[in-house]
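>>> 3D, please:
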Amino acid sequence: MGTSTVQRAGPWGLVAATGVSASAVLLFALRLQLPGYAVLLAALVLAYATNRALFRDLLLIAVGLGIISTISVEANIDYANIALMGTVLSLSVLVPYLSSRYVYREHAIRFPIHTGQRWTTLEKAYLPIVVLQGYLILPSYFIGSGAYQNWPVVSAPDEIARLFVGVGFVGIWDELFFICVAFTLLRRHFPDWQANLLQAVIFCSFLWELGYQSWGPLLTFPFALLQGYTFARTRSLTYVVCVHLLFDAVVFLVLVHAHHPEWLDIFWY
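Purely as a prediction, here's the structure:
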């Protein structure tokens, strides 16, 4: 899967990686840019002083975080913002990937789409379970907490289409950056469970700014952990993207219903 074997990071390495994850909380969840950059820089300095291999990989994650932090990722489906956000999020994946591939001369970051392995019965069965979980949980969260108001009201067909495309695009990007970049690089230096916790903090922080607020982290943090675990088990980007898109399809339906209760009146909450 491209997680090249390198020496495991020690305790100070874990402190440095935790600092990178903590910077995401400051940058995205709390929107404290200067403290966020300060913590990120301090984490990189610590990694450079203690473990150069870890520093190189944390730098790639930090570059991605820095690129993302140049814009607001609040839900906004205006055409101009879609173009801006799409460009910035794409660069946050492409720059670390190209840097690893052509500057470091490594192939640590990969996007395993065609793995040649059939999905197991359990993996196939999990897909409808994801939809059922979304159906049972998401209406209570979005409507009960009022978090749906963090997304724009959509009424016209083109607005509905933009919301659908936007939700799906961000869902795919989540797996590309948080799993294929952050989680994959962290796994080179830490046990899977530690790497997964570190990426989940970054994942959850981004989703908070996107609009999953109130008690949203009680949903997004376990979801991020499950996605990391699933990727580690299946080694398949295709599979985790399918899981994410199925869940996001329910998110889209709930958001439309929440703004227009007479539409898609199919939810129980």
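
>>> Going by C-alpha atoms from here, please, whenever you check contacts or count neighbours.
OK.

>>> Now do the same contact list for the residue nearest the centre of the chain.
For the chain, the residue nearest the mean C-alpha position is residue 174 (3.3 Å; C-alpha atoms, centre = their mean). Each residue near residue 174 by C-alpha atoms under 8 Å, 6 or more residues apart in numbering is listed here: residue 203.

>>> how does it look with 7 Å?
The contact partners of residue 174, by C-alpha atoms under 7 Å, 6 or more residues apart in numbering, come to none.

>>> Would you mind pointing out the helix or strand it falls in?
helix 157-174 (DSSP states H and E).

>>> Check which element follows that helix along the chain.
Note on helix 157-174: by DSSP H and E, the next helix or strand toward the C-terminus is helix 184-187.

>>> One more sequence to fold, the one below, so I can look at both together:
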Amino acid sequence: MATPPSTAAHAPARSTPPIGVLPAAGVSASAFLLFGLQLAGWGHGVLLLGLLAAFLVSRELGKDLSLIGLGIAIVSTTSVKADVDWDRFFTIGTVLILAVSAPLLVDRLVLRRRAIRFPWLSGGTWNRWQMGYIVAVPVLGWLILPYYFITSGAYENWPHITDGGALARFFVGVNFVGTWDELFFICTCFALLHRHFPLWTANVLQAVIFVSFLWELGYQEWGPLLTAPFALLQGWLFSRTGSLLYVLIVHLLFDVMVFLAIVHAHNPGVVPIFLV
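Got it, this is the predicted structure:
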């Protein structure tokens, strides 16, 4: 087993009082209200209360949760429901870029620290299990995703695309969002939460935000049964490898199958590689 370096994801939890998990849970719950239930007023209210409570518990906890809350609030300014029209393509892309860059800039320029980092390589080697998982991910996606999209009807949450240009935007969009997921949910939310809480507490809290966002994006019906384990695995893998590159490879390989499965669901026979 490769020994992971001391990155933000592996840093020992700070001496945050146990009650600190309550405001952190409030911030995560705000994402569920904003993205999952589409309750903007309640969601922003819970987010604000969570941040205020965090500063009462610990100033450092308040700072870190404020960075997460800033990203959540920025994403909440627009719908992230899958859409490849040019105006939505650029609007969603701009909002997601801001949701990652704004917390990073505040961390660097206002708070004068480096709590948010994007460790491309860990400096260690990936073991056989980790390499095997990279191979297993697209295979699992090939087996599971067509069944999920078709039997649940969730593929209809993505537009039926026949135009080549729109199909190209869809492919770019799927990979862009997959990359953003790792930058925000793992390298930002998970890493900041892990500064204060044990691994699995931080991982569950980030997974709530991750899965809520994916629900609005289109992974609905019984989609959380797939997206929740995936979000937890990505956080755990990052904690083990300390490598953004590794979790990104895993995610994008899975997203290739997402793209192909949705195209197949809308256009049976066009991608003749699936069993369903």
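
>>> corresponding residues in structure 2 for the helix holding residue 174 of structure 1?
Mapped onto structure 2 using TM-score structural alignment, helix 157-174 of structure 1 spans residues 164-181.

>>> how near is the counterpart of residue 30 of structure 1 in structure 2 to residue 29 of structure 2?
Correspondence of residue 30 of structure 1 to structure 2, assessed by TM-score structural alignment: residue 37. Residue 37 of structure 2 sits 11 Å away from residue 29 of structure 2 when distances are taken as C-alpha to C-alpha, to the nearest Å.

>>> quick one: which of these two has more around it?
residue 29 (21 against 15; other C-alpha atoms under 10 Å).

>>> Give the burial count for residue 50 of structure 1, as a bare number.
Residue 50 of structure 1, neighbours per other C-alpha under 10 Å, totals 17.

>>> Next, the contact list for it, please.
By C-alpha under 7 Å, 6+ apart, the residues touching residue 50 of structure 1 are 12-13.

>>> residue boundaries of the helices in the stretch 51-200 of structure 1?
Assigned by DSSP state H, counting those that start in this stretch, the stretch 51-200 of structure 1 shows helices spanning 52-68, 79-98, 121-145, 157-174, 184-187, 192-210.

>>> okay if I get those as TSV plus distance to residue 13 of structure 1?
TSV is the format used below for the helices of the stretch 51-200 of structure 1 (distance: least, C-alpha to C-alpha, whole Å):
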stretch	distance to residue 13 of structure 1
helix 52-68	7
helix 79-98	20
helix 121-145	34
helix 157-174	25
helix 184-187	11
helix 192-210	12
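
>>> Show me the one of the ones you listed that comes nearest residue 1 of structure 1.
With C-alpha to C-alpha, the closest approach to residue 1 of structure 1 among the helices of the stretch 51-200 of structure 1 belongs to helix 184-187: 8.6 Å.

>>> In structure 2, point out the residues matching that closest one.
Going by TM-score structural alignment, helix 184-187 of structure 1 sits over residues 191-194 in structure 2.

>>> That stretch vs structure 1, mean deviation?
Stretch 191-194 of structure 2 differs from its equivalent in structure 1 by a mean of 0.2 Å after superposition (mean C-alpha distance after the TM-score superposition for structure 1).

>>> Map residue 125 of structure 1 onto structure 2.
With TM-score structural alignment as the criterion, residue 125 of structure 1 matches residue 132.

>>> Against residue 227 of structure 2, how distant is its match?
21 Å.

>>> the more surrounded of those two?
Each of residue 132 of structure 2 and residue 227 has its neighbours counted (other C-alpha under 10 Å); residue 227 has more, 19 against 11.

>>> Kindly state which residue of structure 1 is aligned to the more buried one.
So, by TM-score structural alignment, residue 227 of structure 2 is matched to residue 220.

>>> Quick one: map residue 79 of structure 1 onto structure 2.
By TM-score structural alignment, residue 79 of structure 1 lines up with residue 86.

>>> I should have written residue 114 of structure 1 there, sorry.
So, by TM-score structural alignment, residue 114 of structure 1 is matched to residue 121.

>>> Over to residue 238 of structure 1?
So residue 238 of structure 1 corresponds to residue 245, using TM-score structural alignment.

>>> can you tell me how far the nearest residue to that match once chain neighbours are set aside sits from residue 32 of structure 2?
Leaving aside its chain neighbours, residue 245 of structure 2 sits nearest to residue 120 (5.2 Å; criterion: C-alpha to C-alpha, 6 or more residues apart in numbering). In this view, residue 120 of structure 2 and residue 32 of structure 2 are 29 Å apart by C-alpha to C-alpha.

>>> residues near residue 260 of structure 1, how many?
Neighbours of residue 260 of structure 1 using other C-alpha under 10 Å come to 14.
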